[in-house]
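Chemist: Show me how the following folds:
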Amino acid sequence: MKKIVVVNGHPDKESFNGAIARSYIQSALDAGAEVRYIPIGELDFNPNLQYGYRKRMELEPDLVKALEDLKWSEHQVWIHPLWWLGMPAVMKGFFDRAFLPGITFKNNKEGLSEGLLKGRTGRIITTAGDLSLDAYEETYRSCGLVQLQKGILEYCGVSAVQSDFIGPVYELNEEDRKKWIEKIKGLAVADSGVC
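Modeler: Model prediction:
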């Protein structure tokens, strides 16, 4: 049974991102995977890394549980909207507070960083309100994806990270949204290892 954690970075659980997360989870469960869910917007934690790395802040219970779920997983699915070409503030705050030295990465004897989430694969599902994939890739060089995939997940050891882009969401009608949900269900089945 594949162990999958689904992380929703949208602060509004009734958003299209929430519908994507729910569809993915149900399809993965139906395919036989074990699934845990981290709705970042519903967690109780201070997203401000107040002292930087100078002084460690105590992790709130919701962050401790989220880290346990991430370490338990074999596959991580990160769902988020693209706001100002990046992730929502609460999602960035989650990384700032939870992805700390000694928890998700460490420096080895040569002073190089070593990811502590090795052995896990990932998928990033990004939604964008008024941006097309072409504009995101050509004009903005997929900057939000680079931050999350390269700067965070791969830095911390997650490998084989795949990405899916949905946008512009503002132009999607109900039928378009249903088609995307069906595609998400297919991704969940594939990620669960079902042929």
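Chemist: From now on I want contacts and neighbour counts done on CA atoms only, so please keep to that.
Modeler: OK.
Chemist: Please give the element, helix or strand, for the residue nearest in space to the middle of the chain.
Modeler: Nearest to the geometric centre of the chain sits Trp78, at 1.9 Å (CA atoms, centre = their mean). Trp78 belongs to strand 75-82 when elements are defined using DSSP states H and E.
Chemist: Run through the helices of the protein in chain order.
Modeler: 16-30, 61-72, 89-98, 133-138, 143-145, 174-191 (DSSP state H).
Chemist: Now tabulate those helices in a markdown table and tack on mean neighbour count and distance to Tyr53.
Modeler: Formatted as a markdown table, those follow (neighbours: other CA atoms under 10 Å; distance: least, CA to CA, whole Å):
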| stretch | mean neighbour count | distance to Tyr53 |
| --- | --- | --- |
| helix 16-30 | 20 | 31 |
| helix 61-72 | 17 | 17 |
| helix 89-98 | 19 | 10 |
| helix 133-138 | 13 | 32 |
| helix 143-145 | 19 | 23 |
| helix 174-191 | 16 | 35 |
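Chemist: ok, the residue nearest to the centre of the chain - contacts?
Modeler: Val6, Val7, Asn8, Gly9, Gly122, Arg123, Ile124, Ile125 (CA atoms under 8 Å, 6 or more residues apart in numbering).
Chemist: Tell me the one of those nearest Ala89?
Modeler: Nearest to Ala89 among the contacts of Trp78 is Gly9, at 9.1 Å by CA to CA.
Chemist: what's the neighbour count on the closest residue to that closest one other than its chain neighbours?
Modeler: Leaving out its chain neighbours, the residue that sits closest to Gly9 by CA to CA, 6 or more residues apart in numbering is His80, at 4.7 Å. With neighbours defined by other CA atoms under 10 Å, the count for His80 comes to 25.
Chemist: let's see this one next to it:
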Amino acid sequence: MPKRILVLDGHPGPDSLCGALAAAYAEGAIRAGHDVALLRLSDMTFDPDMGAGFGADKPLEPCLAEVQDKIAWCEHLVIVHPMWWGLMPAKLKGLLDRVLLPGFAFRYTSGQMLPDKLLQGRTAEVLVTADSPRWYLYLIERVPGYRVMKSQILGLCGFKGIRFRTFAPVQGSNEAKRKGWIERAGHYGAAA
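Modeler: You can find the predicted model right below:
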């Protein structure tokens, strides 16, 4: 069954491994018959600072309004980003802060401890590149960025079936290894 898929390349720079993974995922999903939109963080200019928080009236820049529109449109969200200092890049976090707003992604209801999830009915997949080996990320570090993304960002907004795909270690990898990762991302897109 074809899906509407948004692929967000969350690397702040152009010509990255994340960009290649995002493009391969999108191409694989298109070949499988899905309707795909690909947005690149490196093409966006916006203020990533929320300022005074959710209560502040800060209009969305056009690129952020487009991200919001595509999130509302999609049935499956794919975020591809590098792991820097155990987390996503600051510009990607700023995008999520600015776009996943009350009234769009969630709604506070008086008397309820947790907000209403307004983006229910969607699934998500997060592809992450990292310099640390996978075993170290999972066993030693316990992937704090993954836990935050799953429960405190995407899960809080209503996304279900959130999967993480780790491509690591990038540091010291050769061209053949990276080519294999790109091919694997294409397979994930075809299987979405």
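Chemist: what TM-score comes out when they're superposed?
Modeler: The TM-score (TM-score structural alignment, normalised by the length of structure 2) is 0.95; 190 aligned residues with a CA RMSD of 1.1 Å.
Chemist: thinking again about what came up before, mean deviation, the strand holding Trp78 of structure 1 versus structure 2?
Modeler: On superposition with structure 2, the mean distance recorded for strand 75-82 of structure 1 (mean CA distance after the TM-score superposition for structure 1) is 0.4 Å.
Chemist: mind listing what Gly86 of structure 2 touches?
Modeler: Taking CA under 8 Å, 6+ apart, we find Gly86 of structure 2 in contact with Val143, Pro144, Gly145.
Chemist: re the thing from before, now do the buried residues in the strand holding Trp78 of structure 1.
Modeler: His75, Gln76, Val77, Trp78, Ile79, His80, Pro81, Leu82 (16 or more other CA atoms under 10 Å).
Chemist: Over to stretch 148-156 of structure 2?
Modeler: Neighbour counts over stretch 148-156 of structure 2 (16+ other CA under 10 Å) mark Met149, Lys150, Ile153, Leu154, Gly155, Leu156 as buried.
Chemist: and that stretch, how far apart are its ends?
Modeler: 10 Å (CA to CA, to the nearest Å).
Chemist: ok, and what's touching that stretch?
Modeler: Contacts to stretch 148-156 of structure 2, defined as CA under 8 Å, 6+ apart, come from residues Phe106, Pro115, Lys117, Ala124, Ile162.
Chemist: make it 7 Å
Modeler: Lys117, Ile162 (CA atoms under 7 Å, 6 or more residues apart in numbering).
Chemist: what do you get for stretch 170-184 of structure 2?
Modeler: Defining contact as CA under 7 Å, 6+ apart, one finds that stretch 170-184 of structure 2 is touched by Ala20, Leu21, Ala24, Thr129, Ala130, Asp131, Phe167.
Chemist: any idea what the fourth one aligns with in structure 1?
Modeler: Matched to structure 1 by TM-score structural alignment, Thr129 of structure 2 sits across from Thr127.
Chemist: How about Leu154 of structure 2?
Modeler: Applying TM-score structural alignment, one finds that Leu154 of structure 2 aligns to Leu153 in structure 1.
Chemist: Quick check: the gap between that match and Gln147 of structure 1.
Modeler: Counting by CA to CA, the separation of Leu153 of structure 1 from Gln147 of structure 1 is 9 Å.
Chemist: Would you mind finding the match for His76 of structure 2 in structure 1?
Modeler: Aligned by TM-score structural alignment, His76 of structure 2 pairs with His75 of structure 1.
Chemist: cool, Asp49 of structure 2 as well?
Modeler: Taking TM-score structural alignment, Asp49 of structure 2 has Asn48 as its aligned residue in structure 1.
Chemist: residues in contact with the closest residue to Lys71 of structure 1 other than its chain neighbours?
Modeler: The spatially closest residue to Lys71 of structure 1, leaving aside those adjacent along the chain, is Leu117, at 6.7 Å (CA to CA, 6+ apart). Each residue near Leu117 of structure 1 by CA under 7 Å, 6+ apart is listed here: Lys71, Thr104, Cys156, Gly157, Val158.
Chemist: Understood, closing this out.
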